[in-house]
Structure formats: structure tokens, C-alpha cells
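K.L.:
coords please:
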Amino acid sequence: MAVAIGSVGCSQAPVADTPQLPLASAFKEARGPWVSAEPADNVPRPAWWALYGDPEMDALQQQLLANSPDLGSALARYQQASAATDALRAAQSPSLGTSLNAQRIRQSERRPLRVLGPTSPDYYNSGTLGLDFQYELDLWGRVRQQVGAGEALQQAAQADLANARLALQARLADTLIALRGLDREAALLRETEAAYARAAETIGRRHQGGIASGLDLARAQNQLASTRSQLRQQQAQRALLEHAIAALVGANASSFSIEPKAVEVAMPVVPVGLPSTLLQRRPDIAAAQRRVSAANASVGVARSAVFPSLVLGAQAGYQSSDLDRFIQAPNLFWAIGPTLLVNLLDGGRRKADISRAEASLDEAGQNYRGVVLTAFQQVEDQLALLSQYGEAADAERDATAAAQRSLDLASNRYREGVASYLDVVAAQTANLQARRNALDLDTRQRRASVQLVRALGGGWSQP
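P.N.:
Below you'll find the model as predicted:
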């Protein structure tokens, strides 16, 4: 017994060892003026969306935090994990129970070892009031490791909650930026529609005067109708994004609306930092690491099951057949002593439990590696998109300027009668497409920056 008591607190869990991965000294795709290498760690993480300078985004983010059903579900899962951990902690404390039993008994006349012998009454009363105390000495750390596993799972659930919050916030910001991009594109299409309508009206008058051909008029009318069609298609896409935002913030899509605004969303500078800091910032990596710790503790729980358990117990109370004089000294009883429980034969169940726990630890380790590798992939993906979109935007601005010059020249040549209206139509189409491409690239840059913030774990401001 002394040896056993001296072994209290011995852990059977393997040494905690988070899977190691090779880390680069810097992100490969981190280049260009739209990223910075210095993280702003002093900025509160929840306010990263303020970098985009849209007050409506801030209001919607607050509504998401208050009303999102997905976020509420994640919070409920964390609360379940917290309650489960509290239940495991209770095993570290003694248990004390009480019971009260009162019966009227008729005993068999031929009962073996009949109470008080053959002269005892067939009918008698029985009353018992008792207290039962139990406390398991955690000799091999089984209970402590169970609590450790529960605490790690609770921390993983908390990280899952943070990850769900970040994912929903990023999805909302991404969707709203896409919607604002469509608003800017709609303004361009309306402007173009008005210009094409004026051009078609002018060609119509020229046609009536015999100056322009019917072919020129048909081409002008085709340009106008095609632009109107593009505008209606764009408005349909905007409606879907608006409905998606309503679902994200927990609002009814039938009564939810966002006023169209053709405004440019600010392009933030997102501090990237070093690859090693990514392991500390991303909540999904933290959750995976906590699950490795929980699986490690579960191995210790399985291994400790092969050792005996020692329970200290005590009972005390009153017991009597005379219920009128129940609480009296002669009716007092008590018992105290340890109980040693040893499992001698289980058909290999404990060995199988150990193998299963070790396999679960291996699985958690591989899941951790997968989450980390995916995190690095996501950061590099978004950095590459930002880099290439930035270069593409510069080229697209040149293309837009060239398309505008081409349209001006084609329009002047047509008015001077040295070019056909087909040249004007081709120049109009190229100019509109170049301007739409430029707006689309602006939107894609900003959406990529949102995904970069999410990939980095969120929470920076402009340096």
C-alpha cells in the first residue's frame, strides 16, 4: 500500500510531442507593395474588417456576431465541451451520498437463517438512513489524464469557435466586397447604356437623313440591347449576394436589403510576418494541436487501466426495525476501509484500448500536419493572387487607356466619314470590356486580401 500511495501522480501518457514540420524563413509569394513583413500585434483581432473603410461592413459584422445561427451553433458546441470537462473534473473530488429506506416486510416462514430464529415475527418494519463516502486515489494518473484530455478538448472547441467566427466574418466581408464590386460595375453599365442610347439615337437621326446606313443603326441598337442585358444579369448576381449576406447575419432575406453604392473599397496592407508565427495565430491550427494533446492524454488513460484502482470508502447511519425510536445510539452503524480493484482477465480488451488510443494519437498528429500544410498553402495562394492581380491591374489600366484612345479615334473617324460604324462598335466593346476587367481585378484583389487575412488568422491594421 505504501508503494502504491507513493506512486500517486505517476503519468502513463507518452511524452507530448507535437509533429514537427519544416518551416521556411519567409513566405515565397510575399512580394509587391500590397503586403508588409511587419505584423501589428498590438491591434485587437476582432476589428480587422475595419481596414476596408466601410461602415456598413462594420454594422453587418456586429449583426453577424449577435444573430448568426452558425456562430450560435459553434458557441453551443463549446459550451458542451466546457460542461463535459467540468464533469470530468468532478471525478477528482470525493463523492458523498445519502439514502433513506423505510419498509414493511413479511419474511418467509422457511427462510434460511430466519431473523431471530423461528420465534421471530413474520411481519416487521425496517428503516435505514445512511451516508456513503467514496474517494478514488488517483495512483496512476488516470483521472488526472482524463481531466487533461477534457481540458484539451475544451480548448480545441474554443479554438473551433474562434475559427468559425473568423470564417464567418471573412465570408461576410468577401461577399460584401463582391457586392460592392457589382455595384461599381452596375454604375459603369448604366453609364454605358446611357451613352449607347445617345449614340443609337444619333445614328437613328442620321439614318433618317440618309447619312447612316441601316446596318449602322442595327449595330448601334445591338450594342444598346446587349448592354441592357448585361446590366440585368449583373443585377441578378447582386440579388443572390444580398440574400447570402442576409443568411450570414441571421436576417430574413425577404425583408433584408443593402442600398447600392458605387464606392471603392479600401485596399489594406496586410502584414504577413514570418511563417513560424502562422502556427500561433490560426485558430484551426490551435484546435488541431489541442486535439493532439487530448489524444496523448487518452493514451495515458488507456495505459493506466492495466493497474489496480484503490477506492477509500466509508458508510455510516442508523438502522432499526423500530421506526418510533429510529435516531438513537444503539441503532448507529458505520464501516470504513479501502477497496482494491484488480482486473485479472479481460480477453485482451485493455490491450486493444491502448492500441486504439495510440492509433487515435497518430491520427491526431497527421490531422495536425494536414491543417498546418493547408494553412501554408492558403497563405501562399492568396499572396500569389495578390501579387499577380496587382501586376494584372497595372496592365489592365494601360489596356483601358488604350481602349479609350481607340474609341475616341474610331468615333472621330466615323464622324469624318473615313471609317465604318463597325470600327466604333469594336472599339466600344473593347473599351467596355477593359473597364469591366479593371473593376473586376480591383474586386478580386480585395477579396484575395480578405482570404489572406483569414489564412493568417485575422487581426491586423494598417502599419
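K.L.:
CA only for contacts and neighbour counts going forward, please
P.N.:
OK.
K.L.:
go ahead and confirm Ser276 touches Gln20.
P.N.:
No - Ser276 sits out of contact with Gln20 when judged by Cα atoms under 8 Å, with a separation of 11.7 Å.
K.L.:
compare those two and say which is more crowded by neighbours.
P.N.:
Legend: neighbour count by other Cα atoms under 10 Å for Ser276 and Gln20, higher for Ser276 (13 against 9).
K.L.:
got a list of what the more buried one touches?
P.N.:
Ser276 is in contact with Leu23, counting by Cα atoms under 8 Å, 6 or more residues apart in numbering.
K.L.:
am I right that Trp334 falls within a strand?
P.N.:
Yes - per DSSP: H, G, I helix; E, B strand; the rest coil, Trp334 lies within a strand segment.
K.L.:
for the nearest residue to it once chain neighbours are set aside, which residues are in contact?
P.N.:
Using Cα to Cα, 6 or more residues apart in numbering and skipping the chain neighbours, the partner closest in space to Trp334 is Ala316 (3.9 Å). Contacts for Ala316 (Cα under 8 Å, 6+ apart) come out as Gly130, Leu131, Asp132, Leu332, Phe333, Trp334, Ala335.
K.L.:
give the helix, strand or coil label for Ala316.
P.N.:
Three-state assignment for Ala316 (three-state DSSP): strand.
K.L.:
now do it against Ala335, distance only.
P.N.:
Per Cα to Cα, to the nearest Å, Ala316 is found 6 Å from Ala335.
K.L.:
this one as well, want them side by side:
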Amino acid sequence: MSFHITRPLLYTLLASQINACMMGPDYIRPNLSVPVEFKEVKGWKSAQPRDNVQIGNWWEIFNDARLNELEVQVTQGNQSIQQAEAQFRQAEHLVLTAQAALSPVGSATTTVNRFVAASGQSVAVSGLRNLFGTALSLTWQPDLWGSVRRQIEANTSNAQASAATMQALKLSSQAALAAAYFQLKTLDAQKSLLDETAGAYAKTLKITKNRYTVGVAAKSDVVLAEAQTESVRAQAINLGVQRAQFEHAIAVLMGKTPAEVALPALPLDVDPPAIPVQLPSELLERRPDIAAAERQVAAANAQIGVAKAAYFPTFSLGVTNGFQSGFLDTLISQSHRYWSLGPAAGALTLFDGGAKNAQYKQAVDNFDASVAGYRQTVLTAFQQVEDNLAALRIMEEQAQVQLKAVRAANEGLSLTINQYQAGTVSYLNVITAQTTALTNQLTAVQLQGSRLSAAVQLITALGGGWNLQMIPNSEQIGGEIKWSDYLIIPMLDQGS
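P.N.:
Model (predicted):
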């Protein structure tokens, strides 16, 4: 069969596939009820637009050079992020796999037969015979009901969801490092405070011993002073356990072993920054987890079309062109050429025990579940923003009050020590004043660390500078397709 015979038929089939209908509903984003403003934003000091430096490297808003260095290493070395990147590439290749189903499948066959014709048969050549053959075959199943195109749509949405999930993992890993980093600095500040306090207690102990030597203080005062001093030193040593754990966590987040990372003691010299808070409606475009959930809804919607198309008959067409001869040297010749159009087949399932109905209902149920999951993700996002807005606002007020408490406790301690030296109060009063002063100072330091952690969590809840435009569109999914991708042998990049 010459090509000019089959070409009009192929063009007709291609045109019919392009213009064929698609089963299932077209995707419409689920409706959401979005508030006009955040509840807890009232009284919140939002940054001016010029202060919005959290786009991209959001951690730079803290103006901490060491944090900037660590965050860059997280983006480059975190193994969970690399795993997510590989899973995204896998999702992209699933799109290419689905797209391949729109094209015909070509195959080449070569056959060699050596046989003896059965006795009694009327054959041109009796006895031992050879039969050589070679053929090129083309099979194609047109996507008349849109099953393949719906699968491409579903795989594309899944790949986009994978891209958003990868970005969400990057954001959470970066936030986890920032939180661990600020907790480590908080512990260093607490240890510095405890060491300084232990030094002050040691001086008080020396005074008490001198008073005991001259007979104006009891032995019990010396014992209490020693116990107070050693207790503070023990607290300072105990902080080393938590500090080591945070340092190890930072190392793993950067993709390194704990032995490779050693961070020196760091002062807590960072204040919570003013964080820009956009409108609630913009939150839907700034959270990668919301984008991932929405894309999963789109994928589930497309799967309904795939399940619905399975009710309709499938058609396939085969074309073969080859040569067959009893002699190998004359195989490729016009006289030994043959062709066939077919088999052309259609298949329709008449009974399957309810399997297709069950699959269709499963697809609808999966869509409903995806919609509910999407809406729950949005609700959780609003809750996280509100929680951290409230935390920062309330803790800022608490910090101002706590500062007054620290000043009052320190002043009270100084007065009590003077009174003790004058002999007007007992040493128990000194211990009480020391404990009160230390407790308030430690609370102030812990509050500073909590405010920094809440700032990190708020930035994370707001999307960390991410936006919906960062999701690759359907044309970008799969990356650049090379000619080698159409070969039937793997052509991997170097290092794969």
C-alpha cells in the first residue's frame, strides 16, 4: 500500500481526535468564604511597603548575617528538598507519559522460519523451506472521548501540586532552621545570664562567709548561699543538652552530619521585625500548600472525565507494511512486498460486575474529598496567621510589662542585699530577692526568643514571599523536550 492511500485516512482520524468531545466536567475552582481583613490585625503594626524585604530570601528581614549563611545551605543541601525536587521531576515525566498516548505506536519486526510442509499438502515447493520476513507496523487508538486528554490534565495538575508541595517543603525547612537558630541564641543568652548571675552569687557568698567569720552571720547562711550559687551553675550546664539538640537539628536541615557543624555562642541581639501583612484574599496566592491543595482538586476533577470516558467504546487501527520471501537476498524487493490495513477494531464493555460504576463513583468521591481538603487547608492557613498575629501583638505588650518587672526585681535585690549587710533582714530575704530577679530575667530572655519564633511562624503562615505565579504552567511542565526523548532507548544525562 502506498503512502498516498493512507495519508487522507490518517489526517481524518487526527482531525476527529482533535475535535472529539471530552467527558467529565470542566474544572472550576471551589468557592471560598474569605474575610475582608484578619481579626487579629487590629492594633498590629504592619510594615510599610518599603520594608517588605521578605520576597525571595524572606529571612533577610531579620538582618542576621549568620542566619543568612545557614539558610542558603538549607536550600542547597537539605535532603528532603532534594527528594521533593526529584518527585516533582517524576510528576513531570508522568505528564509526558500521558501525552505519549495521543501518538501512534510504531514497531519493527523481523521473522525467520525454517519448516517442512506437511505431507499431502499442495505446495509450490515441497520439503525443507525457509521463510524470511520484515515489517513496519503502526497502531493507533484515537482519543475520541477525551480519556487521554483528561489524564494529561490530571497529571499536569498533579505535577503543579508537586511543584507547590516542593516549595512548601522549602519554606517549612527554612522556617525550621530559623526557629532552631533563634532558640539556640535564646539558650546562649540564658546561659550568659546564668553565668553572670552565678558570678554575682559567688560575690554574695564571699560576703556571707566574711560575715560568718566575724560572727555576725550564721553557718546556715553560708550553706544557703553555696546551694544558691551551685544551683545556678547547674542550670547553666543543663542548657547544654538543649543547645546541642538545636545545633544537631540545624546541621541535618543543611544536609550535614552533626559532627560537621559547630556554632559558637551567639548573642540574642535580634528584635522581631515589622512584618508586612497583606489582605486575606492575597493569602490564597501566597501559600504554596494552598496552591498544592487547589491543584489536587483540579486533578481529581479531571479523573472524573477519565472514569466517565471508560463507559464508551474504544477504537483502534493498525497499518502494516513489510516484505516476505523464502530467500534472504531477495527479501527487500518490490515483488515480495505486502501491506495490510487493520485490524481496525472497536470494543465496548457490556458487563463488568459494576467495576466502571464503582470507579466513576470513586472519582467523584475523591473530588469531593479534595475539595474538603482544599477548604480545610485554607481555614488552617487563616488560623495560623491569626494565631501568630495575636501572639506577636500580645507578647509585645507582655515584653514591655516584663521589662518593668525585671527593673523592679533588680532594684529590690540591690535594696535587700544592702539591708542584709546592714543586718536588718535575714539571708532568706536575699535568696527570695535573688530568685525573683533571676526568674524575671530568664522570663524576659525566653519571651524575646518566643517573639522571634512567632515572627518566623507568621512569615511562614503568610507564604514567605512565595506567590502563585511561581507554579509552572501546563506548557512549562516537563521542561524542554529533546529529540532523544522520543527514542526507544534511555538517553540519561551525565551523572544520572
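K.L.:
export the contacts of Ala316 of structure 1 to CSV and tack on neighbour count and distance to Ala455 of structure 1?
P.N.:
Output for the contacts of Ala316 of structure 1, formatted as CSV (neighbours: other Cα atoms under 10 Å; distance: Cα to Cα, whole Å):
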residue, neighbour count, distance to Ala455 of structure 1
Gly130, 17, 60
Leu131, 15, 57
Asp132, 17, 55
Leu332, 16, 68
Phe333, 14, 67
Trp334, 12, 64
Ala335, 10, 62
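K.L.:
show me the two of those residues that sit farthest apart.
P.N.:
Maximum pairwise distance among the contacts of Ala316 of structure 1 (Cα to Cα): 14.0 Å, between Asp132 and Leu332.
K.L.:
residues contacting the residue nearest to the spatial centre of structure 2?
P.N.:
Most central in structure 2 under Cα atoms, centre = their mean is Leu169, positioned 2.7 Å from the mean C-alpha point. Residues counted as contacts of Leu169 of structure 2 (Cα under 8 Å, 6+ apart) are Ser80, Ile81, Ala84.
K.L.:
same thing but 10 Å
P.N.:
Leu169 of structure 2 sits next to Ser80, Ile81, Ala84, Glu85, Ala163, Ala175, Pro288, Asp289 when contact means Cα atoms under 10 Å, 6 or more residues apart in numbering.
K.L.:
format those residues as JSON lines; extra columns: neighbour count.
P.N.:
JSON lines is the format used below for these (neighbours: other Cα atoms under 10 Å):
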{"residue": "Ser80", "neighbour count": "15"}
{"residue": "Ile81", "neighbour count": "23"}
{"residue": "Ala84", "neighbour count": "19"}
{"residue": "Glu85", "neighbour count": "18"}
{"residue": "Ala163", "neighbour count": "26"}
{"residue": "Ala175", "neighbour count": "22"}
{"residue": "Pro288", "neighbour count": "29"}
{"residue": "Asp289", "neighbour count": "24"}
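K.L.:
and these, which is closest to Ser333 of structure 2?
P.N.:
Glu85 (52.7 Å).
K.L.:
show me what Lys256 of structure 2 aligns to in structure 1.
P.N.:
Counting by TM-score structural alignment, Lys256 of structure 2 lines up with Ala251 in structure 1.
K.L.:
could you confirm its match falls within a strand?
P.N.:
No - judged by three-state DSSP, Ala251 of structure 1 forms no part of a strand; its state is coil.
K.L.:
look up how far Leu278 of structure 1 lies from it.
P.N.:
Per Cα to Cα, Ala251 of structure 1 is found 34 Å from Leu278 of structure 1.
K.L.:
residue contacts, the residue of structure 2 most remote from its centre?
P.N.:
The C-alpha centroid of structure 2 is most remote from Gly120, which lies 74.1 Å away (Cα atoms, centre = their mean). By Cα under 10 Å, 6+ apart, Gly120 of structure 2 lies in contact with Ser126.
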